[in-house]
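> using only what follows, build the 3D model:
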Amino acid sequence: MTFPVLQTARLQLIEVQAEHAPAIFDVFSNTEVIKYYGMDPFKEVEQAEKMVGHFRTTYESKRGIRWAIVIEEDNRLVGTIGLNNLALGMKKAEIGFEIHPDFWRNGITSEALRAVLNYSFEELQLHRMGAVTFPANNASIGLLEKHGFQKEGELRNFLFQNNQSHDAFIFSLLHTEWNTN
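Sure, this is the predicted structure:
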């Protein structure tokens, strides 16, 4: 099973490998990155190594695909993006992403999202892409809406972080609504 590599104007979306663990740790140990992620920040690089293994296992079991977002110019991993809860038979998945704050607000996540959505709808033939966000995560909500996602509702006490439950918003984008422009 060959991992799908996606190419954009500035990025390569590639399989997350063991050598990416330090960069993954740099992203997931940053409190600003995981503020709305539904998990606590990493404390040790071993946590990133386990995450890399989890990404591989999830891909091999066809339950998800996680790409490393790599700046092609300098081969630097700046975040990840991927499909969670992938159900090929049901033609659906959920999108998830995170990026290091040094690369916020410069279109990288949007560029990666566009490539993954195109792959998901055109190659995998998915019919529905979902997304779950914290209600206060305005940046992710804006990015999802920019790409045509519609808010469907609120999930009460859906996420657990910092020893408390949090509500979440659920968004979706259907293949029939997807516009590659």
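
> please count neighbours and contacts with C-alpha atoms only from this point.
Will do.

> show me what the longest helix along the chain packs onto, helices and strands only.
The longest helix of the chain (DSSP state H) is helix 45-60. Helix 45-60 sits against helix 21-28, strand 65-71, with contacts defined as 3 or more Cα pairs under 8 Å, 6 or more residues apart in numbering; DSSP states H and E.

> let's compare: structure for the following, please.
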Amino acid sequence: MVAVNAFPILETDRLILRQVTKDDANSLLKYLSDKEVMMYVGLEPFKSIDDALDEISWYRSIFEKRTGIRWGITLKDQEEVIGSCGFLNLVSQHYRSEIGVELSREHWGKEIASEAFEAVIKYGFDQMNLQRIEALIEPPNIPSQKLAEKQGFVREGLLRSYEFTCGKFDDLYMYSLLKQEFNVKQ
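Reported below is the predicted structural model:
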């Protein structure tokens, strides 16, 4: 695995993916308080600025501990964070990590999540030297399944009662993408 010291900034045609700071707390609160955005995230909708600040602290901690990295998604001509995408549960000795993404509802259906997702996947394989990227997706979350499948992820199976979130057990589909599969697509 490549050690990362400075937080990397990723750029796509329309997006800048950057580190989320305390200055972004209001932006995060705006979209993470939306129950539709949070429906499949495994967290209750945020209720206060403290919830957003806690999320930002978590982003910083996973980066510092090298267990993940989470980018804020911004449009090139705007500073406002409209979503986030990144890796969590990084297992460096096995060259694998989970990936996740969420996006403000006002930006759904514009291929923004797809653009950010692809940039983060590419970074994971090229810069972090991952061999396998996993996506754990609830069965009713059809848009996320389509997003993963569009990037070449393969559904491996159903993990029954895999997580206990928001007072209930959730089944999750396990999707994966291997480095050689992504490189063939490029």
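
> nearest to residue 153 of the first structure, of the helices and strands packed on helix 45-60 of the first structure?
Closest approach to residue 153 of the first structure among these (Cα to Cα): strand 65-71, 25.4 Å.

> where in the second structure does that closest one fall?
Alignment of strand 65-71 of the first structure against the second structure: residues 69-75, by TM-score structural alignment.

> ok, residues contacting that stretch?
14-20, 59, 62-63, 80-88, 116 (Cα atoms under 8 Å, 6 or more residues apart in numbering).

> buried members of the residues you listed into ChimeraX, please.
Buried subset of these, written as a ChimeraX selection, criterion 16 or more other Cα atoms under 10 Å:
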select :15,16,17,18,19,20,59,62,63,80,81,82,83,84,85,86,87,88,116
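
> among the contacts of stretch 69-75 of the second structure, which are in strands?
15-18, 81-88 (DSSP state E).

> map residue 177 of the second structure onto the first structure.
So, by TM-score structural alignment, residue 177 of the second structure is matched to residue 173.

> and for residue 36 of the second structure?
Using TM-score structural alignment, residue 36 of the second structure sits opposite residue 32 in the first structure.

> next one: residue 22 of the second structure
Match for residue 22 of the second structure (TM-score structural alignment): residue 18.

> what is the burial count for that match?
As a burial measure, residue 18 of the first structure scores 14 neighbours (other Cα atoms under 10 Å).

> quick one: what's aligned to residue 46 of the first structure in the second structure?
If you follow residue 46 of the first structure across to the second structure using TM-score structural alignment, you land on residue 50.

> quick one: contacts for its match?
Contacts of residue 50 of the second structure by Cα under 8 Å, 6+ apart: none found.

> ok, it to residue 19 of the second structure distance?
18 Å (Cα to Cα, to the nearest Å).

> and the helices in the second structure?
Using DSSP H, helices in the second structure cover 25-32, 35-38, 49-64, 112-126, 142-150, 179-185.

> and those helices: which comes nearest residue 105 of the second structure?
That would be, of those and by Cα to Cα, helix 35-38, which comes in at 6.3 Å.

> okay, the aligned residue in the first structure for residue 168 of the second structure and residue 38 of the first structure: tell me how far apart.
Structural alignment (TM-score structural alignment) places residue 168 of the second structure against residue 164 in the first structure. From residue 164 of the first structure over to residue 38 of the first structure the distance is 10 Å, taken as Cα to Cα.

> number of nearby residues for residue 5 of the second structure?
Residue 5 of the second structure has 9 nearby residues by other Cα under 10 Å.

> cool, and the one 4 residues further on?
Burial of residue 9 of the second structure, expressed as a neighbour count using other Cα under 10 Å, amounts to 11.

> what of residue 104 of the first structure?
Residue 104 of the first structure: 14 neighbours (other Cα under 10 Å).

> and what of the one 4 residues further on?
One way to gauge burial is a neighbour count; for residue 108 of the first structure, by other Cα under 10 Å, it gives 20.

> residue 164 of the first structure now?
Every residue meeting other Cα under 10 Å relative to residue 164 of the first structure is counted, giving 8.

> swap in residue 153 of the first structure?
Residue 153 of the first structure: 11 neighbours (other Cα under 10 Å).

> how about the residue mapped onto it from the second structure, what does it touch?
Taking TM-score structural alignment, the alignment pairs residue 153 of the first structure with residue 157 from the second structure. Contacts here follow Cα under 8 Å, 6+ apart; on that basis residue 157 of the second structure touches 173-175.

> quick one: map residue 146 of the second structure onto the first structure.
Using TM-score structural alignment, residue 146 of the second structure pairs with residue 142 in the first structure.

> what's the answer for residue 119 of the second structure, then?
In the first structure, residue 119 of the second structure lands on residue 115 (TM-score structural alignment).

> is it true that that match touches residue 6?
Yes - contact criterion Cα atoms under 8 Å: residue 115 of the first structure and residue 6 qualify, at 6.8 Å.

> now the longest helix of the first structure: buried residues?
Result for helix 45-60 of the first structure [16+ other Cα under 10 Å]: buried residues 45, 47-49, 51-53, 55-56, 58-59.
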